[in-house]
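S.K.: sequence unavailable; structure follows:
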């Protein structure tokens, strides 16, 4: 089998720091199973926009299309803005171009990490948020407009096709999982505001139709405001959560807070043929260059990338790379000897990466 072609997009802020540790872990795990990959680094982001007037190179899009996967850092700097006032973003180009409709965000409390929730360590937190990634309120720069200096409008788009495929992917994931920590029940929870917004009522309607295809999986529905309370009071009840784009963005950050840190929250943005993998945290320019950012979210995103490559290409070696990385992360966290500041420790970004590599090689 030819080496995998993986495009690497470090981006802005802490992006290059966490990507460096992610690649370090990936290479160590690949070496252990004799798997080969070609890593192609491209420049993307606000720093590039400030220098050249473009956040990405048009010639790079074809390289991304031809890649087996994309390993993404972070994009955006608060002092670099587009003429309409928005921060520079470029990930949306790839989401739309590659049709990465499923943004998969695990929310998992690892042993050795303290949760702010009193009962979490006893009961466990382990669920996955499926965020629809190509429509909803986020149209990624397309469709919105201003009415002079008096108003601005953005459309909320919910399509049958977009909703069916993200809901179906969520139910398929539930079939592969062990069920919720609370009771072992395999369930999919739909979250929206169908009580007040017509588009969300349509989202729920399509959800219930698709749920009928999966009689072996329990389905349920909550309004978004109620869900924010339940994620704090009963996180252990959830198994797979499916929701619209903006709500998925917000709820996954809340979920990360319940498991100890945004620095522990990876993500996979996948479609039928392409995949992009990144931490859910942003570029964090306030701590960039200080060597204190937690690289675990990026390292776990690398694990998800190889798990996806293994499943997509039916390649057990790639799947083994993903497994080795996650197990090493679990071991380091459980031992509790190495902790970055967000976890209550004083270790550096590279020290955390080194500890994980050491476990991979053990």
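M.R.: Cool, got the structure. Predicted model, so just to flag it, every value in this text is computed and none were measured. Residues are numbered from 1 along each chain as shown.

S.K.: alpha carbons only for contacts and neighbour counts from here, please
M.R.: Noted.

S.K.: leaving out the residues flanking it, which one is nearest to the residue nearest the centre of the chain?
M.R.: Compute the mean C-alpha point of the chain, and by C-alpha atoms, centre = their mean the closest residue is residue 267, 1.8 Å away. Once flanking residues are discounted, residue 267 sits nearest to residue 105: 4.6 Å by C-alpha to C-alpha, 6 or more residues apart in numbering.

S.K.: need the contact partners of stretch 135-153.
M.R.: Residues outside stretch 135-153 that contact it (C-alpha atoms under 8 Å, 6 or more residues apart in numbering) are 92, 154-158, 162, 244-246.

S.K.: contacts only, for the residue nearest to the centre of the chain.
M.R.: Contacts for residue 267 (C-alpha under 8 Å, 6+ apart) come out as 103-106, 277-280, 301, 304.

S.K.: make TSV out of those residues and add distance to residue 355.
M.R.: Compiled in TSV, the contacts of residue 267 are given as follows (distance: C-alpha to C-alpha, whole Å):
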residue	distance to residue 355
103	29
104	27
105	24
106	22
277	22
278	21
279	19
280	22
301	17
304	19
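
S.K.: comparison target, given below:
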């Protein structure tokens, strides 16, 4: 049974003295009046935009609930700041992942791409480690905002994009690398592939698409449509070209 009390001891993460965890009951988030929300400040402009984000969210919560509810922010670390706190090359500490799992909801600033191997992309690593398979993108019109669309007031959709499979699996090698050359040779010599137009200068990526991954994405979109009284669900694909993936 999940409770509002932290069950993990952290090395560098300071848990707020007040507030409770967001918990999950039958796939539904249960949010207390003072939820603890982990945040990653981020690299680059993160130091500027993350404090502003917190101020805006705090102001919105204050206005909406008249002081009855309040977020307790808890900083966790990834990116360059993590290497300063945890040591060189520790771009994504284990306890950051554990904190996100324990507190269910987190928000992050922009993260740099580590140089020198190990993690190719911190964003991809977060998605894969936490199995964040849905990229949910609401698209709607706000009155008064200029738009090139003829009837922007009719635009109101929510896009569910695969976030862990397909090209987002991050399985790729740069052009000219030993791995790319080896894979191209295998495809041409062992698999009979003749469609690589410029093999000498081609980077190579592999896009795994599973039945299970596809089913859970579609299932989540359909459930969202049911829960939010949406009229339809549209599957967007390129099946005439990519017949198997």
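M.R.: Received, thanks. Bear in mind that the values here come from a model prediction, so they are computed numbers and not experimental data.

S.K.: hang on, the earlier thing: so which of the contacts of stretch 135-153 of the first structure is the most crowded?
M.R.: residue 244 (27 neighbours; other C-alpha atoms under 10 Å).

S.K.: so who does the aligned residue in the first structure for residue 236 of the second structure touch?
M.R.: When the first structure is aligned by TM-score structural alignment, residue 236 of the second structure is paired with residue 191. Taking C-alpha under 8 Å, 6+ apart, we find residue 191 of the first structure in contact with 221-224, 227, 241-244, 247.

S.K.: where along the stretch 251-362 of the first structure do the helices fall?
M.R.: With DSSP state H, counting those that start in this stretch, the ranges of helices along the stretch 251-362 of the first structure come out as 296-313, 316-335, 349-361.

S.K.: so the first one aligns onto which residues of the second structure?
M.R.: Spelled out, it's helix 296-313 of the first structure. Against the second structure, helix 296-313 of the first structure falls on no residues (TM-score structural alignment).

S.K.: and that helix with helix 349-361, angle?
M.R.: Helix 296-313 of the first structure and helix 349-361 are oriented at 40 degrees to each other (axes from the mean of the first three to the mean of the last three C-alpha atoms, to 10 degrees).

S.K.: what's helix 296-313 of the first structure packed up against?
M.R.: helix 15-33, strand 69-74, strand 266-270, strand 275-279, helix 316-335 (3 or more C-alpha pairs under 8 Å, 6 or more residues apart in numbering; DSSP states H and E).

S.K.: out of those, which is closest to residue 5 of the first structure?
M.R.: Checking those against residue 5 of the first structure by C-alpha to C-alpha gives strand 69-74 as the closest, at 7.0 Å.

S.K.: in stretch 321-335 of the first structure, what's buried?
M.R.: 321-333 (16 or more other C-alpha atoms under 10 Å).

S.K.: same question for stretch 161-179 of the second structure.
M.R.: Residues of stretch 161-179 of the second structure classed as buried: 162-166, 168-170, 173 (neighbour count, 16+ other C-alpha under 10 Å).

S.K.: just stretch 118-136 of the second structure next, same as before
M.R.: Buried residues in stretch 118-136 of the second structure, counting neighbours by 16+ other C-alpha under 10 Å, are found at 119, 121-128, 133-134.

S.K.: so which of the residues you listed sit within strands?
M.R.: Those of these mapping onto strands are residue 134, per DSSP state E.

S.K.: quick check, nearest of the buried residues of stretch 118-136 of the second structure to residue 96 of the second structure?
M.R.: residue 126 (9.9 Å).

S.K.: and the closest one, what's its match in the first structure?
M.R.: Per TM-score structural alignment, residue 126 of the second structure is aligned with residue 94.

S.K.: same check, this time on residue 95 of the second structure
M.R.: By TM-score structural alignment, residue 95 of the second structure lines up with residue 59.
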